[in-house]
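*Asks:* Kindly return the folded structure for what I paste below:
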Amino acid sequence: MRHAKSSRDDPSLPDRERPLDDRGHQDAPAMGKRLGKRGVKPELIVSSPALRALTTAQLIAAEIGYPREAIFVDERLYASSPDGLLAVICALDDTLEHVMLFGHNPEFTDLAHRLSNEIVDMPTCAVAEFRFDAKAWADVREITPAKVKLDAPKK
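*Replies:* Reported below is the predicted structural model:
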């Protein structure tokens, strides 16, 4: 999931500390409700340490019943690359079946497009969902997703 819309009102803030703007604070819970209605229940949520991504993860978690304190913050999701994100995914514990990552563009769109040509853009607060017929997360690097879905607040 790409973080919700962030504010650029205070140019003195370091990039990591940029908060969500009003639209972001509306879109994230709305997307969380939409995910909850679809029965999305991740076993693990991993977020970039940037405030806008972590806040998005917390707002989504609240709507889908995931414990806020269980969100894992991973430095590798901030200022990464598609290869770096894929390395995080491939290193996930194989006992986990459903995982959500929260981060940034352009990396998230680039990775989503690499996994499926169907996705060419991830607007703010978009969720790209991939289902793989795989026994290990490391297999994701080599196979095509069995199912791809993109959802965004304006859909």
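*Asks:* going forward, measure contacts between C-alpha atoms and count neighbours the same way
*Replies:* OK.
*Asks:* can you pull out the helices in the protein?
*Replies:* 22-37, 51-64, 82-90, 107-115 (DSSP state H).
*Asks:* To residue 5, which of the ones you listed lies closest?
*Replies:* With Cα to Cα, the closest approach to residue 5 among these belongs to helix 22-37: 4.3 Å.
*Asks:* and for that closest one, what are the contacting residues?
*Replies:* The contact list for helix 22-37 (Cα atoms under 8 Å, 6 or more residues apart in numbering) reads 4-6, 56, 59-64, 125, 152-153.
*Asks:* coming back round to it: comparing the helices of the chain, which comes out most buried?
*Replies:* The highest average neighbour count among the helices of the chain, using mean count of other Cα atoms under 10 Å, belongs to helix 51-64 at a mean of 24.
*Asks:* Any chance you could list what contacts that one?
*Replies:* Helix 51-64 is contacted by residues 2-6, 16-20, 24, 28-29, 31-33, 35-36, 40-41, 45, 47-48, 67-68, 71, 73, 102-104, 125 when judged by Cα under 8 Å, 6+ apart.
*Asks:* of all the contacts of helix 22-37, which comes closest to residue 77?
*Replies:* Closest to residue 77, out of all of these and judged by Cα to Cα, is residue 56, at 13.8 Å.
*Asks:* Alongside the first, I'd like the structure of this one:
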Amino acid sequence: MKTLYLVRHAKSSWKHDVIDHQRPLKGRGKRDGELVSIHLKGQIKPPQLIVTSDAVRALTTAQYFKKALGVADADFKTNHELYDFSGNQVMRIIKNLNDSLDIVMVVGHNHAFTSIANMLGNKYIDNLPTCGFVMIQFDEKSWSSISTGKTIKTVFPRDLK
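*Replies:* Here you go, the predicted structure:
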């Protein structure tokens, strides 16, 4: 069985004069990152690997989950190809995960993550909100074989406020 955790980056700030890739989280994004990650601690098994977009807002969001879920530095990777809004590169990364891994968290961007959550899960999500979490399980032994799985859990910041 394979379990995929999808996390859309938390709310970013538009106050800074930086390129999109360098946009940081705003205050609400930082609070939501901490809120959702701490809420999930003890409710889910820690991922064996976290792979995150290297965009500042996604990387910072992923670090909240890394800390709350106790993921080791060696099991925390950035991948520039996750700076993807269509989902094609994200799916390629998921399908090429090492089959020795059973639980993986991927942190990235919309519109890709809403599309992927709907394509891979069996519960329709209109829009995966910022810092939204989706857990999907697949009755497969290989990541390359996954198709439609079962949406087990969703946690959105608004559910916790």
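*Asks:* Let me have the contacts of helix 22-37 of the first structure in CSV, adding distance to residue 89 of the first structure as columns.
*Replies:* Output for those, formatted as CSV (distance: Cα to Cα, whole Å):
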residue, distance to residue 89 of the first structure
4, 21
5, 24
6, 25
56, 20
59, 22
60, 20
61, 19
62, 23
63, 24
64, 21
125, 20
152, 22
153, 25
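*Asks:* Looking at the residues you listed, spot the one nearest residue 82 of the first structure.
*Replies:* Taking Cα to Cα as the measure, residue 82 of the first structure sits nearest to residue 125 out of the contacts of helix 22-37 of the first structure, at 18.2 Å.
*Asks:* Wait, that closest one touches residue 6, no?
*Replies:* No - assessed by Cα atoms under 8 Å, residue 125 of the first structure is found out of contact with residue 6, at 10.0 Å.
*Asks:* Counting neighbours, go ahead and name the busier of the two.
*Replies:* A count of neighbours by other Cα atoms under 10 Å puts residue 125 above the other of residue 125 of the first structure and residue 6, at 28 against 19.
*Asks:* can you pull the contacts of the equivalent of the more buried one over in the second structure?
*Replies:* Counting by TM-score structural alignment, residue 125 of the first structure lines up with residue 131 in the second structure. Shown in contact with residue 131 of the second structure (Cα under 8 Å, 6+ apart): 7, 8, 9, 10, 11, 29, 32, 33, 36, 61, 156, 157.
*Asks:* Please flag which of the contacts of helix 51-64 of the first structure sit within strands.
*Replies:* Mapping the contacts of helix 51-64 of the first structure onto strands (DSSP state E) picks out 45, 47, 73, 102.
*Asks:* distance of residue 119 of the second structure from residue 32 of the second structure?
*Replies:* 25 Å (Cα to Cα, to the nearest Å).
*Asks:* cool, residue 13 of the second structure as well?
*Replies:* Per Cα to Cα, residue 13 of the second structure is found 13 Å from residue 32 of the second structure.
*Asks:* same thing with residue 123 of the second structure?
*Replies:* Residue 123 of the second structure is 23 Å from residue 32 of the second structure, where distance means Cα to Cα.
*Asks:* can you check residue 17 of the second structure too?
*Replies:* Using Cα to Cα, residue 17 of the second structure is found at 23 Å from residue 32 of the second structure.
*Asks:* Can you find the partner of residue 46 of the first structure in the second structure?
*Replies:* Under the alignment defined by TM-score structural alignment, residue 46 of the first structure corresponds to residue 51 in the second structure.
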